[in-house]
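1. Next comes the sequence, and after it the predicted model I'd like to discuss.
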Amino acid sequence: MDRQAQKEIKWVQILEVLVAAVVELAAVVAAVVTVVAAAAAAAVVVVVVVVVVVVVVALVAVVTPVAVLAVVIVEVAVIVCSSRSSSSSSSNSSSSSSSSSSSSISSSSSYCC
């Protein structure tokens, strides 16, 4: 064989090695991209779950004090109303002869309930 043919064979072999390396590199890049895409999808799911948990916790944190406050207000109103109605009924029975005092009692009991 002459020198020109040997040089051409060497170049062909070098090109074959380079093509094989590029194909291997492309396979590695594809695998890395697949793993990164899967990790990103998992991260999106984790972020969505975390956001939902944070929103639920925030809603519970806001709603619970408001509900407790509403219960306290209702209980105070019930206590005030029951004390007013009991005091007005006792006052009403003791002062049934006086018309002016009974009218003031009935007007004071109309503020509640």
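-> Thanks, I have the structure now.

2. make it CA atoms for all contacts and neighbour counts henceforth
-> OK.

3. Report the central residue of this structure.
-> Val55 (0.9 Å; CA atoms, centre = their mean).

4. helix or strand for it, which one?
-> Remark: Val55 resides in helix 3-94, with elements defined by DSSP states H and E.

5. Now do Val80: how many residues are near it, please.
-> Neighbourhood size, Val80 [other CA atoms under 10 Å]: 14.

6. this is the other structure I want to compare:
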Amino acid sequence: MRRKKSKSIIIIGVILIVSIAFVGSRYVHFESIVKTESEKPKIEILNITNYTQERFVKIYVPAVDNEGRGVATVLKVGIKPGSGKVLVDINNILFWLDTQQSIQTA
């Protein structure tokens, strides 16, 4: 009886670990900045096991902070299969009213 319990606990544990690894593998994302021959840094993105066919690119956008200093901020653009609608994530909004002017100033 005791062996049956320990075997079932081991089996449940293995199934749990495999399922967590499978779900977690959908979110594996590696990013590295590599110098090329033209001396401009290039961002290489490696997306492993992307089952949703989503593609994302990060680019650095010039901007100006409140004190007039130039800064670079990250803009993440993604595409995925769908109906053709354009959607904006407003939880991490980058573009405020003065963003266009800030980009021109930078």
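-> Perfect, thanks for sending it. If you're wondering where the values come from, they're calculated on a predicted model, not measured in any experiment.

7. Quick check: TM-score for this pair?
-> TM-score of the superposed chains, computed with TM-score structural alignment, normalised by the length of structure 2, equals 0.32; 46 aligned residues with a CA RMSD of 3.7 Å.

8. angle of whatever helix or strand comes next after the helix holding Val55 of structure 1 against helix 3-94?
-> Downstream of helix 3-94 of structure 1, the first helix or strand assigned by DSSP H and E is helix 99-109. In terms of direction (axes from the mean of the first three to the mean of the last three CA atoms, to 10 degrees), helix 99-109 of structure 1 departs from helix 3-94 by 170 degrees.

9. Go through helix 99-109 of structure 1 and flag the buried ones.
-> Neighbour-count burial for helix 99-109 of structure 1 flags Ser102, Ile105, Ser109 (criterion: 16 or more other CA atoms under 10 Å).

10. Name the nearest of these relative to Thr64 of structure 1.
-> Of all the buried residues of helix 99-109 of structure 1, Thr64 of structure 1 sits closest to Ser109, with 32.8 Å by CA to CA.

11. any idea which helix or strand comes after whichever helix in structure 2 runs longest?
-> The residue-count maximum for a helix in structure 2 (DSSP state H) belongs to helix 2-25. Going down the chain from helix 2-25 of structure 2, the next helix or strand is strand 29-35, by DSSP H and E.

12. how near is Ala5 of structure 1 to Trp11 of structure 1?
-> Going from Ala5 of structure 1 to Trp11 of structure 1 by CA to CA, to the nearest Å gives 10 Å.

13. Please disregard the earlier target; I meant Ser104 of structure 1.
-> Applying CA to CA, the value for Ser104 of structure 1 to Trp11 of structure 1 is 116 Å.

14. My guess is Ile59 of structure 2 contacts Gly78. True?
-> No. The criterion here is CA atoms under 8 Å, and Ile59 of structure 2 misses it with Gly78 at 11.3 Å.

15. I'd like to know how far the residue nearest to the centre of structure 1 sits from Val44 of structure 1.
-> Distance, Val55 of structure 1 to Val44 of structure 1, using CA to CA: 16 Å.

16. Repeat that for Val71 of structure 1.
-> Distance of Val71 of structure 1 to Val44 of structure 1, given as CA to CA: 40 Å.
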